[in-house]
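# A predicted structure for the sequence below; I have some questions about it.
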Amino acid sequence: MKRTTLIATGMAAALLVASPIAWRAYADGSPRLAEKTEAKGDPLAYDLSKVSKEGLTAMRSVYMARVALNDGDYDAAKQNLKAASDALGQVRMDNPSVDVKEDVKVGDKVVSTTKEHVQVDLVPISSQYRIVEDFSANPEKSEHIAKAHEHLKKGDTQAAISELKLVDTGVVFERIDMPLTATKQHVDTAIGLLNDGKYHDANLALKAAADGLQYHTISMVAPVKAP
């Protein structure tokens, strides 16, 4: 598994998580050199919570399949793997995609233009925040926390972070991402191995799927007030 831990203060916290459009468009992590980028279509015009729930369902089914394999209940393992495969297929269908155009310039001259159809591969399956120091609730702080919770339910990480900054206390934001393509490959491999009676190898394939999850932690430290 991959873990990323970031510490931010003040406005920097909002910049540590890419904006939803940029994160989706460049989810593969490939470097870009572009003076101008245009995206056609609205990558936010879909229900992120639905995709996240489907991804979480898939990973829960992977976990239950591993439990069944360890218990020697191979029929239950097959049922859970089918559920995982179906959920991952639904994630792929519901996942957004955008058309991205990039103009690379030297000075004021466009030297090349590229167009590509990009689909998100990293799917957020869980996100939460927690208070990491003494916290005295008041109506204003409670309102910001409630708004942050609603933003997280809608998949708007940046807006949630902006609200949490206003709470004026130490907050840790955590998110788990699932790499869709790799997870589907591991599940498909496990299904084939299970059908061949290679139960130990099937379990290892599912372990690889679980290990592929990416864990991100952002610590938002409240600014130190001048004496």
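Nice, thanks for sending it over.
# all contacts plus neighbour counts: C-alpha atoms, from now on.
Noted.
# neighbours of the spatially closest residue to residue 162 that is not a sequence neighbour, just the number please.
Leaving aside its sequence neighbours, residue 162 sits nearest to residue 14 (Cα to Cα, 6 or more residues apart in numbering; 6.4 Å). Using other Cα atoms under 10 Å, residue 14 has 20 neighbouring residues.
# Please apply the same query to residue 157.
That count, for residue 157 with other Cα under 10 Å as the rule, works out to 22.
# Mind checking what secondary structure the residue nearest the centre of the chain has?
By Cα atoms, centre = their mean, the chain has its centre lying nearest to residue 124, at 2.3 Å. The local conformation at residue 124, judged by DSSP: H, G, I helix; E, B strand; the rest coil, is strand.
# dropping in the other structure now:
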Amino acid sequence: MKKKLIVTAITLLAMSSVSAIADTKPSLSPIEKTQSQDKKEYMLAKHGFDAIRDVQLARLALFRGSPDAAENLIKRAQKSLSEDNSDWDKFIKKNKKTPLQGDNYIIIDESVNVSDDFIATPEKSKAIAKANLQLKNNARKEAIESLRLIGIDVSITQYLMPLNQTRKAVDKAQQLIKEEKYYEANLALKMATDEIITDTISRDET
């Protein structure tokens, strides 16, 4: 089911704080290599995240009577979406929840939900310590399972953007703005955000 894109303050902070990876280290441990790769992937996923953010801001600018600002935001979104990088493939999600044929659904954001009664027990403290170590070593699936065994449920919701469809909607909005059809441009941008879907991952899929 389609849902509006929801971005938490924590996610915004995490996405904006990722730094570029330098290739100057002489050697990396297996954990460091994994962490470096994660940072690289977050930087790429950020292209889609930033594009949708600019689309939303462009819609606001149009309704505030600032078509020039909206056009600049759309151009920035186009730049993000047109990144000619094969690494886009790393973020393609394929399952029954990605309905558009001939398109690639890109993971542009994730949110984590935790169900916990916050009642501390020795067993829970031990399991949480184990999960912390697993998370440190990038073993997310194992950490979630460790928490599940003591009654803490963790679910991950991914936000998926149809890349080709979004590009077309943004390009159409750009053309409509040039024709001074601002209302129609806003509808085109709305199509881009409306096509984003969510997928909640079970612990067996993490």
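Everything's here; your move. Small disclaimer: the values here were computed from a predicted structure and weren't measured.
# hang on, the earlier thing: return the residue of the second structure aligned against the residue nearest to the centre of the first structure.
For residue 124 of the first structure, the aligned position in the second structure is residue 107, judged by TM-score structural alignment.
# Return the residue of the second structure that is most distant from the centre.
Of all residues in the second structure (Cα atoms, centre = their mean), residue 122 lies farthest out, 35.8 Å.
# and the gap between it and residue 112 of the second structure?
Going from residue 122 of the second structure to residue 112 of the second structure by Cα to Cα, to the nearest Å gives 25 Å.
# in which helix or strand would I find residue 21 of the first structure?
For residue 21 of the first structure, the host element (DSSP states H and E) is helix 20-25.
# what's the next secondary structure element after that helix?
strand 36-40.
# Onto which residues of the second structure does the very next helix or strand once past that next one map?
Once the chain leaves strand 36-40 of the first structure, the next helix or strand it forms, by DSSP H and E, is helix 48-71. Here helix 48-71 of the first structure aligns to the second structure at residues 41-64, judged by TM-score structural alignment.
# Can you give me the buried ones in that stretch?
42-56, 58-62 (16 or more other Cα atoms under 10 Å).
# Stretch 75-86 of the second structure spans what distance, first to last residue?
One end of stretch 75-86 of the second structure sits 21 Å from the other (Cα to Cα).
# for that stretch, which positions count as buried?
When neighbours are counted by 16+ other Cα under 10 Å, the buried residues of stretch 75-86 of the second structure are found to be 75, 76, 77, 78, 80, 81.
# Is the fourth one part of a helix or strand, or is it coil?
Using three-state DSSP as the criterion, the local structure at residue 78 of the second structure reads helix.
# distance of residue 177 of the second structure from residue 130 of the second structure?
55 Å.
# Pick out whichever of these two has more residues nearby.
It is residue 177, of residue 177 of the second structure and residue 130, that has more neighbours when counted by other Cα under 10 Å, with 20 against 16.
# Quick check: the aligned residue for the more buried one in the first structure?
Match for residue 177 of the second structure (TM-score structural alignment): residue 194.
# which of the residues in stretch 199-206 of the second structure are buried?
Buried-residue list, stretch 199-206 of the second structure, by 16+ other Cα under 10 Å: 199, 203.
# swap that for stretch 139-146 of the second structure, sorry
Residues of stretch 139-146 of the second structure classed as buried: 140, 142, 143, 144, 145, 146 (neighbour count, 16+ other Cα under 10 Å).
# Ok, stretch 140-148 of the first structure next?
Those would be 141, 144, 145, 147, 148, for stretch 140-148 of the first structure by 16+ other Cα under 10 Å.
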